[in-house]
Every structure is written in C-alpha cells, then in structure tokens.
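In: here is a sequence together with a model predicted from it:
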Amino acid sequence: MAEQKNYITPEGYATLEKEFQQLVKSERPELVKVISWAAGNGDRSENGDYIYGKKRLRQIDSRIRFLTKRMDAAEIVYSRTQTNTEKVYFGAWVTLFNLADDGEMIIRIVGQDELDPAQGYISWVSPMAKALLGKNLGDTIRVVTPGADTEYEIIDIRYE
C-alpha cells in the first residue's frame, strides 16, 4: 500500500528536519557514549544508567524512524506562491466570523505534523479545514463536530 502524502509547509518540514538532526547528530551519539560507559561498570541487570540508556535509545531510534518516514512522504506546499488568494487552500491563514456568537478566530491550515491549536494551526484533514478548503472569501461554512454545529463566514484569507 502506498503511503499517504504528508502535505506540509516549508516551516513544518524545517521543524521535522531540525528535530531529526538533533536526534541523529547530538542526542543519540551522547547517549551511546553513556551506555558504553555504563556497560563497562559491571553487572548490567542492576545498572540504572545502562537500563535507562538502552530504553531511551530505543525511544530515540523509534522517533528517528518515524521522522524519516514522515519526511520521505512529505510533499512541501509553498503557499506563498498561491495566485488565487480569494480561495482557501493548504497553508492559508483564514479569519472566520462565528455567526452564533459574533466572535472572530484566525486559523492556518497545515500538515498533520504541524498541529498547534494554541497558535491556530489546524490539520488539513480536520473537519474545520475540510469545510474551508476550496471556499471563497465571503462564503459561509458549516462545521459539524461531535460537540457542536457551527456556522462561520470567511472574512479574510492570507498567504504568507
């Protein structure tokens, strides 16, 4: 089965790459040194440094494999080159007006590895993003989630 594309912004890809490099070039080599030192201290069955080090090394190696797969499947989307700025596409900053409570919110549609609700980053596969993708400035959307059924008007679309 072919792996699903991992749509991601250039900033998101850079974040994955930075974490990967940190693990491969810094954390893993330092941990291997600690494990090697601890292994030389005798009985490994009661050696906390050795036991913890091996456990942490497995975690790091697992994360490296995960990051490698995500970066290999990545398709970087350069939203700054978007020419139709009146429509919502991946990477867009969208300002929404909540028709129920007259509140505004700003969200950005990003890749699954970039989620950060505190910054307004939502995944392109989320119900909100699915309702927004392809819509125009001024359109009204309805977002249905288990907790609510809310209508929003798209009042601004930006690509930065």
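Out: Looks like it came in fine.

In: only C-alpha atoms for contact and neighbour calcs from this point on.
Out: OK.

In: hey, which strand is longest across the protein?
Out: Across the chain, the longest stretch assigned as strand under DSSP state E is strand 148-158.

In: what's that one packed up against?
Out: Contacts defined by 3 or more CA pairs under 8 Å, 6 or more residues apart in numbering; DSSP states H and E place strand 148-158 against strand 93-98, strand 140-145.

In: swap in 10 Å and give it another go.
Out: Contacts defined by 3 or more CA pairs under 10 Å, 6 or more residues apart in numbering; DSSP states H and E place strand 148-158 against strand 93-98, strand 104-110, helix 127-132, strand 140-145.

In: got a list of contacts for the first one?
Out: By CA atoms under 10 Å, 6 or more residues apart in numbering, the list of residues contacting strand 93-98 from outside reads 79, 87-88, 102-110, 120-121, 129, 132, 137-138, 140-141, 150-160.

In: would you confirm that residue 135 contacts residue 92?
Out: No. Assessed by CA atoms under 10 Å, residue 135 is found out of contact with residue 92, at 11.4 Å.

In: mind listing the helices for the protein?
Out: Per DSSP state H, the chain carries helices over the ranges 10-22, 28-39, 48-72, 127-132.

In: same list, those, but as a markdown table with mean neighbour count and distance to residue 3 please.
Out: A markdown table is the format used below for the helices of the chain (neighbours: other CA atoms under 10 Å; distance: least, CA to CA, whole Å):
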| stretch | mean neighbour count | distance to residue 3 |
| --- | --- | --- |
| helix 10-22 | 15 | 17 |
| helix 28-39 | 15 | 27 |
| helix 48-72 | 15 | 9 |
| helix 127-132 | 18 | 20 |
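
In: try this one side by side with the last:
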Amino acid sequence: MNKTPLTVTGAEQLRMELHKLKTVERPSVIAAIAEARSHGDLSENAEYDAAKERQGFVEGRIKELEGKISNAQIIDPRLLDADGRCVFGATVQLEDMDSGQSVTYQIVGDDEADIKEHKISISSPIARALIGKYAGDIAEVQAPGGVREYEIIEVRYV
C-alpha cells in the first residue's frame, strides 16, 4: 500500500478520533446492544437493529482509521527544507489575478482538508497546480468556471 501523507496535526486528529471510538463509542454501543437484548424478541426489536447498525459503523471506522494511521507518512512542515518551493505541508499565500483577492491555504492530506480552516487537499486541483512552484510564479488552476490564475505571494513552512 502507498504511504498517505499527513501533517503532524492531521495524524494527531486521527489518533484522537480512534481513541474516542475505542474508549467511548465502542463500549456505548455494546451497552446499547445488551440493553436492547434484555427487551426480549430480537426479530422485531428496532433498538437492537439500530444498535447493531451503529456497531457496524463504529467497527468499520475503527478499521479505516487504523489503516490510515498505519500507512501514514507524517510530515512536519516546520522541518521542511524546500527552499521556498510549494510542497506538501506548506502554507501558501495566493493572489487571484482576476479579482486581486488574497487567500492563504495550507496543503494537507485528504483526511485533514477543511476549506473553512484554509486547508486544501494535496489532491485538489489548486494544490496540484501549486506543487513545485515558488513565490512569484503564476499557477493556472482548472476550475469548474474555467482557468483561474493565481500568483504565489509567499510560501511558508509553519
């Protein structure tokens, strides 16, 4: 399996979610199943069916997170020495060439991407257009509304 890049923060978030699933959610579901069983006939027991469905979701998510964490390549952006180049983990300040608006994004793994937090996935069109470029370069991004051009103002590793 290929290694999946994650920032230190993203890896910690996945570990925290996994810990919560194992220590809080799993025991809660087991208790709900036991409670539903105590009500008797399982063939028409909606509580039991719901608890079993929830158990399947929790166990599936635990497996998924364990796989992601075991295949993670954890990258600390502060330790990068990319000589000002846009790479995974870099925080990039851009200026839209059409509107003149400035925006800052951090390039992160797929699981930690959150546009509200200004974190974009390494596999997004804008991140793919930025990778390998330097401050002062122009990145052309194929957007749904056509090609957008962004000038890279600054590249930081924080």
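Out: Cool, the structure landed. From a predicted model like this one, the values you see are computed outputs, not experimental measurements.

In: before we move on, back to that, pipe the helices of structure 1 into CSV and attach distance to residue 115 of structure 1 per row.
Out: Below are the helices of structure 1 laid out as CSV (distance: least, CA to CA, whole Å):
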stretch, distance to residue 115 of structure 1
helix 10-22, 9
helix 28-39, 26
helix 48-72, 14
helix 127-132, 12
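
In: do you know which of the ones you listed lies nearest residue 116 of structure 1?
Out: Shortest separation from residue 116 of structure 1 across the helices of structure 1 is recorded for helix 10-22, at 11.1 Å, computed as CA to CA.

In: so which bit of structure 2 is that closest one matched to?
Out: Alignment note (TM-score structural alignment): helix 10-22 of structure 1 is matched to residues 8-20 of structure 2.

In: do the same with stretch 61-79 of structure 1
Out: Alignment note (TM-score structural alignment): stretch 61-79 of structure 1 is matched to residues 59-77 of structure 2.

In: show residues contacting the matching stretch.
Out: Stretch 59-77 of structure 2 has contacts (CA under 10 Å, 6+ apart) with 1-12, 14-15, 17-22, 25-26, 54-58, 87-91, 106-109, 111, 156-158.

In: do stretch 124-142 of structure 2 as well
Out: Contact with stretch 124-142 of structure 2 is made by 82-88, 90, 92-97, 105-110, 113, 120-123, 143, 147-156, as judged by CA under 10 Å, 6+ apart.

In: so how far does it reach from one end to the other?
Out: One end of stretch 124-142 of structure 2 sits 10 Å from the other (CA to CA, to the nearest Å).

In: contacting residues for whatever residue of structure 1 lines up with residue 47 of structure 2?
Out: Alignment note: residue 47 of structure 2 maps to residue 49 in structure 1; criterion TM-score structural alignment. By CA under 10 Å, 6+ apart, the contact set of residue 49 of structure 1 is 34-39, 41, 55.

In: export those residues to TSV and append columns for distance to residue 68 of structure 1.
Out: Output for the contacts of residue 49 of structure 1, formatted as TSV (distance: CA to CA, whole Å):
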residue	distance to residue 68 of structure 1
34	25
35	24
36	26
37	29
38	29
39	29
41	34
55	20
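
In: next one: the counterpart of residue 140 of structure 2 in structure 1 from residue 99 of structure 1, what distance?
Out: Using TM-score structural alignment, the partner of residue 140 of structure 2 in structure 1 is residue 142. Here residue 142 of structure 1 is placed at a distance of 10 Å from residue 99 of structure 1 (CA to CA).

In: from residue 27 of structure 1, how far off is the match of residue 47 of structure 2?
Out: As for residue 49 of structure 1, its distance to residue 27 of structure 1 is 15 Å (criterion: CA to CA).
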